[in-house]
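>>> pasting the sequence and the predicted coordinates here, then a few questions.
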Amino acid sequence: MSPSSDDPRCSWCLGDAEYIDYHDNQWGVPLHDDRDLFEMLTLEGAQAGLSWLTILKKRPNYRVAFAHFDIATVAAYTDSDIERLMTNPGIVRNRLKITSTIRNARGILQLIDEFGSFDRYLWAFVNGQPIINHWRTLDEVPAQTTESQAMSRDLKKRGFNFVGPTICYALMQSIGMVNDHLVSCPRHAQLNSIAESP
């Protein structure tokens, strides 16, 4: 359920209808589908050095460019696919970010072989349950945590790119591994009720 227009949303999302919709309906909602998790890992990595709103507006283009984030398909991309993507104005045309998406897809396939799913691997860093924080101001929200640092170290050892601890924490926030909505935001309590339901 989205907050009403009068509710005190987290201030970072204000000023753009698309940003507000993302905050109200996606950010912090526990996500467990491997394809969706691959999408969020890719988008969080693409954001490096840019604003999240920039990436959010390019999200439909990313879905088309990367086969709607079918992991096996992207893992099979070749140099010709990289060159094709480098001419796509709808995505961030950064060669390192494009090649890292392909490399990460291959890494996810290995994780699926080892753990059964990418979901199971990621959520193990929080023991399968969202961490519920109780921040009152944006200044209190950390850029990284011990969990995101552990995730970053392990992913890097496995050959993943654009998975620093800050990017990993942004991923954890976006896929609901942590609830970092401010306590004044109605979504904080709404998501807590989801996390606490049997």
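That came in fine, so what should we check first? Numbering: from 1, shown residues only.
>>> from now on I want contacts and neighbour counts done on CA atoms only, so please keep to that.
Will do.
>>> hey, where'd the helices end up in the protein?
17-25, 34-47, 52-65, 71-75, 79-86, 95-115, 118-123, 146-157, 165-174, 186-196 (DSSP state H).
>>> make JSON lines from the ones you listed and add distance to I132 and mean neighbour count to it.
Shown next, in JSON lines, are these (distance: least, CA to CA, whole Å; neighbours: other CA atoms under 10 Å):
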{"stretch": "helix 17-25", "distance to I132": "17", "mean neighbour count": "16"}
{"stretch": "helix 34-47", "distance to I132": "20", "mean neighbour count": "21"}
{"stretch": "helix 52-65", "distance to I132": "23", "mean neighbour count": "16"}
{"stretch": "helix 71-75", "distance to I132": "30", "mean neighbour count": "18"}
{"stretch": "helix 79-86", "distance to I132": "38", "mean neighbour count": "14"}
{"stretch": "helix 95-115", "distance to I132": "25", "mean neighbour count": "19"}
{"stretch": "helix 118-123", "distance to I132": "14", "mean neighbour count": "19"}
{"stretch": "helix 146-157", "distance to I132": "13", "mean neighbour count": "16"}
{"stretch": "helix 165-174", "distance to I132": "11", "mean neighbour count": "23"}
{"stretch": "helix 186-196", "distance to I132": "7", "mean neighbour count": "17"}
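>>> another one to put next to it:
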Amino acid sequence: MSREILFTALFIGLLFLTLVYALVKKQLPTALLGLTALVGVADIFVMSAIYDHSRFILWQGWGTYAGFYGSAFMMGSLLYALCLWPQLHQLAEDESARAMTPLLRFYLLGFVLATVAVIVMFSAVAPNLAQGISIKTAAVNVGTLTLWRYLLLGIALVLLVTYVTRLPRKSLPALLSLALMITITGEFLGRYAFFSVGG
């Protein structure tokens, strides 16, 4: 917990400095932005390690790390795209779509990692289904929550692909905002499923 507090505080501090610099200088500090990203990646690792080293067997393993990084990549890519909207707005339509392509790849990477985490989680749940009614109930709930989660994530993914391939750039803020809200809702269901399995 102490490491999580340390890295989270460091990340928030660096993020604040990056935002202040960007607002004052009207440009992104590349070095500071890179350092902030590295600390953020380390912070996610530290947070994941707390659950990996817990007493709950179903939380242990690299699937937990994949789940945490998957959520961060999906929500982070959309949030970053929204923050870049003023710059994207100044680009031509085809250039704006090209600028969105790397962010779409980050979302896809997060989607893949989240899927791997779910596969690992279900493979760990399956051998334990006969141990008790609480495990059975938890497994049923996790299955339903996971289906709803991927339905929402699939909708968000379709929205992003549709923008990059077809829609005009003027619709970007509304589309990204909707995709972000849907993704957050889906990941909330995913986190609830994760904690219900562990508990």
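That came in fine, so what should we check first? These figures come from a predicted structure and were not determined experimentally.
>>> list the TM-score for the superposed pair.
Overlay of the two chains. TM-score (TM-score structural alignment, normalised by the length of structure 1): 0.29; 102 aligned residues with a CA RMSD of 5.7 Å.
>>> returning to that earlier point: tabulate the helices of structure 1 in CSV, adding columns for distance to I131 of structure 1.
Listed next are the helices of structure 1 as CSV, based on distance: least, CA to CA, whole Å:
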stretch, distance to I131 of structure 1
helix 17-25, 18
helix 34-47, 18
helix 52-65, 22
helix 71-75, 27
helix 79-86, 37
helix 95-115, 22
helix 118-123, 11
helix 146-157, 10
helix 165-174, 10
helix 186-196, 9
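>>> helix or strand for the residue positioned nearest the centre of structure 2, which one?
The residue lying closest to the centre of structure 2 (CA atoms, centre = their mean) is S71, at 2.2 Å. Per DSSP states H and E, S71 of structure 2 falls inside helix 62-83.
>>> which residues does that helix contact?
Helix 62-83 of structure 2 is contacted by residues 44-45, 48-49, 51-52, 100, 103-104, 106-118, 120-121, 173, 176-177, 179-180, 183-184, 187 when judged by CA atoms under 8 Å, 6 or more residues apart in numbering.
>>> which members of these are classed as buried?
Among those, those classed as buried by 16 or more other CA atoms under 10 Å are 44-45, 48-49, 51-52, 100, 103-104, 106-118, 120-121, 173, 176, 179-180, 183-184, 187.
>>> select from those every entry located in strands.
Among those, none falls in strands (DSSP state E).
>>> still on that earlier bit, relative to I50 of structure 2, how far out is the residue nearest to the centre of structure 2?
The spacing between S71 of structure 2 and I50 of structure 2, counted by CA to CA, to the nearest Å, is 17 Å.
>>> G67 of structure 2 too?
Using CA to CA, G67 of structure 2 is found at 13 Å from I50 of structure 2.
>>> quick one: which of those two has more around it?
Each of G67 of structure 2 and I50 has its neighbours counted (other CA atoms under 10 Å); G67 has more, 26 against 15.
>>> which strands or helices does whichever strand or helix holds A22 of structure 2 pack on?
Here A22 of structure 2, judged by DSSP H and E, is contained in helix 2-25. In terms of contacts (3 or more CA pairs under 8 Å, 6 or more residues apart in numbering; DSSP states H and E), helix 2-25 of structure 2 is packed against helix 30-52.
>>> taking helix 2-25 as reference, get the angle to the helix it packs on.
Counting by axes from the mean of the first three to the mean of the last three CA atoms, to 10 degrees, helix 30-52 of structure 2 lies at 160 degrees to helix 2-25.
>>> count of residues packed around F195 of structure 2?
Using other CA under 10 Å as the criterion, the residues surrounding F195 of structure 2 number 13.
>>> from A156 of structure 2, how far off is it?
F195 of structure 2 is 23 Å from A156 of structure 2, where distance means CA to CA.
>>> cool, A97 of structure 2 as well?
Look at A97 of structure 2 and A156 of structure 2: by CA to CA, they are 17 Å apart.
>>> and these two? Which one has more around it.
More crowded of A97 of structure 2 and A156, by other CA under 10 Å: A156, with 24 against 21.
>>> need the contact list for the nearest residue to that one once chain neighbours are set aside.
Distances taken as CA to CA, 6 or more residues apart in numbering put A179 closest to A156 of structure 2, at 4.6 Å, once the chain neighbours are dropped. Shown in contact with A179 of structure 2 (CA under 8 Å, 6+ apart): L78, I155, A156, L157, L159, L160.
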